[in-house]
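Chemist: Output the structure for:
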Amino acid sequence: MKVNDYEIPEDLYYTDTHEWLKRENGKVRIGITDYARKQLGNITYVGFEVKVGDEVEFKQPFGEIESEKATEDLYSPVSGKVIEVNVELEDMPQIVEDDPYGKGWMLLIEPANLENDIKNLMTAKEYAEYLKKKLEEE
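Modeler: Below you'll find the predicted structure:
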């Protein structure tokens, strides 16, 4: 699915702060959306405030991403335990630009209450509508 030039994979869930979540065998993989990475432009830094074994909370920052335009916090779309951190992004932040829904993923989390958290997220269709409204306001 696309809105303007922005890719929105249909099998993911989305936040209003432009993070995505993918369900994977009881765990979730998260990253930032195509819209977020294009708005940031040339990404120069990705930093994580969490490590494997840490607990993250729904809508709480877990790191930050920097570009020549801005610095933005990264927010967790679920509560749970960090299983894996894509530390490769710290040395090669451009991976997020090149492949935000693939190799540019950020965390793998074992969710504490996924069914509850997912109620607060958007489906691809809902995110597409949200993005259309946001673009109209810009």
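Chemist: When you work out contacts or count neighbours from here on, use the C-alpha atoms and nothing else.
Modeler: Fine.
Chemist: Is it correct that K103 falls within a strand?
Modeler: No - assessed by DSSP: H, G, I helix; E, B strand; the rest coil, K103 does not belong to a strand; its assignment is coil.
Chemist: Do you have the strands of this structure handy? List them.
Modeler: Applying DSSP state E to the chain gives strands spanning 2-3, 6-7, 13-14, 19-24, 27-32, 43-48, 55-56, 61-67, 71-75, 80-85, 107-111.
Chemist: Just put those strands in JSON lines and tack on distance to Y101.
Modeler: As requested, the strands of the chain are exported to JSON lines (distance: least, CA to CA, whole Å):
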{"stretch": "strand 2-3", "distance to Y101": "14"}
{"stretch": "strand 6-7", "distance to Y101": "9"}
{"stretch": "strand 13-14", "distance to Y101": "12"}
{"stretch": "strand 19-24", "distance to Y101": "8"}
{"stretch": "strand 27-32", "distance to Y101": "7"}
{"stretch": "strand 43-48", "distance to Y101": "15"}
{"stretch": "strand 55-56", "distance to Y101": "21"}
{"stretch": "strand 61-67", "distance to Y101": "16"}
{"stretch": "strand 71-75", "distance to Y101": "15"}
{"stretch": "strand 80-85", "distance to Y101": "15"}
{"stretch": "strand 107-111", "distance to Y101": "12"}
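Chemist: One more, so I can put them side by side:
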Amino acid sequence: MSYPETLRYTKDHEWISLDGDVATIGITDFAQRELGDIVYVEVETIGTSLKAGDVFGTVEAVKTVSDLFLPVDGEVTELNEALANSPELVNTDPYGEGWMIKMKVANPADVATLLEAAAYEALVG
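Modeler: Got it, this is the predicted structure:
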């Protein structure tokens, strides 16, 4: 499994990439493998300000539904529209075309407090 070193990670298996105060968020390679074939991604929090740890949506796989947790405080601004017709992008390219949301981060410094790739890899073993 891969864990790009340019990203930060949560213990809940989300990844985050920061560009200024705009973050892109998705689930990790480990998470998508554990879930299996992704069939639906639901996010109904566009335009909503949330706190770190709040549920921003759900991901549905063939056998289960899992909550998606926001890594840092901020406002959800965009959903990856490609997932509506191709949710399997989360499986095939979790760090690229399979991203889930973009958000305006309240405090960009908070991203630095999340797990680095090596720490996340150690967490999932």
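Chemist: Just give the TM-score of the two.
Modeler: The TM-score (TM-score structural alignment, normalised by the length of the second structure) is 0.93; 125 aligned residues with a CA RMSD of 1.3 Å.
Chemist: which residue sits closest to K38 of the first structure, ignoring its sequence neighbours?
Modeler: Ranked by CA to CA, 6 or more residues apart in numbering and with sequence neighbours excluded, the top spatial neighbour of K38 of the first structure is E97, at 7.6 Å.
Chemist: And that neighbour, what's its match in the second structure?
Modeler: By TM-score structural alignment, E97 of the first structure lines up with N91 in the second structure.
Chemist: Its match: neighbouring residues, count only.
Modeler: 22 (other CA atoms under 10 Å).
Chemist: now V46 of the first structure
Modeler: If you count neighbours by other CA under 10 Å, V46 of the first structure ends up with 25.
Chemist: Please tell me how far V96 of the first structure sits from E88 of the first structure.
Modeler: Applying CA to CA, to the nearest Å, the value for V96 of the first structure to E88 of the first structure is 10 Å.
Chemist: ok, these two, which is more surrounded?
Modeler: Neighbours of V96 of the first structure and E88, each counted by other CA under 10 Å, are more numerous for V96; the result is 25 against 13.
Chemist: wait, that one sits on E90?
Modeler: No - using CA atoms under 8 Å, V96 of the first structure is not in contact with E90; the gap is 10.5 Å.
Chemist: Can you tell me the centre-most residue of the second structure?
Modeler: With distances taken as CA atoms, centre = their mean, G26 lies nearest the centre of the second structure, 2.3 Å away.
Chemist: residue in the first structure matching that residue?
Modeler: Aligned against the first structure by TM-score structural alignment, G26 of the second structure finds its counterpart in G31.
Chemist: Look up the closest residue to its match, ignoring the ones flanking it.
Modeler: Distances taken as CA to CA, 6+ apart place W105 nearest to G31 of the first structure, at 4.6 Å, with adjacent residues excluded.
Chemist: what residues are up against the one you found?
Modeler: Neighbour list for W105 of the first structure: 29-32, 86, 96 [criterion: CA atoms under 8 Å, 6 or more residues apart in numbering].
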